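Trainee: Sequence unavailable; structure follows:
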């Protein structure tokens, strides 16, 4: 069984709740807390879920927004696969896609 995990990144939503509508609003607030990021880095941080995030940046965001890491990051299962039990009629069947190979003919 393979379970792929995804995250929902709520930084933009939390910023809006604090009436912060421009990504550049975060730059000086992060700098006050010792996190020095360029405007472009902050833009990417706000607009897309980060693949890696330093603990210093996470702590600074939580301090700025008065929230916890759980408010910023929601973990969710994506494309969860469930094995079919013997005799279980309600379990999903695996998806099979058949492919036909055609050779060019004369």
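Mentor: Perfect, thanks for sending it. This one's a predicted model, so the numbers in the text were calculated from it and none came from an experiment.

Trainee: CA only for contacts and neighbour counts going forward, please
Mentor: Will do.

Trainee: Spell out, range by range, the helices that occur in this protein.
Mentor: Here the chain has its helices, by DSSP state H, at 11-17, 26-32, 39-47, 55-65, 69-72.

Trainee: Do me a favour and get the end-to-end distance for stretch 23-37?
Mentor: 12 Å (C-alpha to C-alpha, to the nearest Å).

Trainee: for comparison:
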């Protein structure tokens, strides 16, 4: 049977910066500027402290060059949940305290997926 997956990603910019003794967003601005990327201090701070939903490929390439890392080290995809395709998977990570954003439609029942027993 096919499975459905919910994927997310780890944004490791802060970890990689710390490993290279870069601690502040203001230290990153001139390094980006020297590669033709002009970001304001608030934009750079958000890039550093948040998890970007969209990122310009030139910014991404400049960060990889500055940090001397591969794209896979900076942006690490992760699977947060796998379920059979027939199951109604929640929209949030199982360990999260956030409430699911989707509401069940009338007549839809949530089922628990259990492993098949060998007979």
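Mentor: Perfect, I can see it now. Owing to the predicted nature of the structure, the values given are computational and were not obtained by experimental measurement.

Trainee: re earlier: dump the helices of the first structure into JSON lines; add distance to residue 79 of the first structure and mean neighbour count as well.
Mentor: Below are those laid out as JSON lines (distance: least, C-alpha to C-alpha, whole Å; neighbours: other C-alpha atoms under 10 Å):
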{"stretch": "helix 11-17", "distance to residue 79 of the first structure": "24", "mean neighbour count": "16"}
{"stretch": "helix 26-32", "distance to residue 79 of the first structure": "34", "mean neighbour count": "16"}
{"stretch": "helix 39-47", "distance to residue 79 of the first structure": "23", "mean neighbour count": "15"}
{"stretch": "helix 55-65", "distance to residue 79 of the first structure": "27", "mean neighbour count": "16"}
{"stretch": "helix 69-72", "distance to residue 79 of the first structure": "22", "mean neighbour count": "14"}
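
Trainee: Of all those, which one comes closest to residue 3 of the first structure?
Mentor: helix 69-72 (20.7 Å; C-alpha to C-alpha).

Trainee: What span of the second structure is that closest one aligned with?
Mentor: Using TM-score structural alignment, helix 69-72 of the first structure corresponds to residues 71-74 of the second structure.

Trainee: mean per-residue distance, that stretch to the first structure?
Mentor: Using mean C-alpha distance after the TM-score superposition for the first structure, stretch 71-74 of the second structure ends up 0.4 Å from its aligned counterpart in the first structure, as a mean over the superposed pairs.
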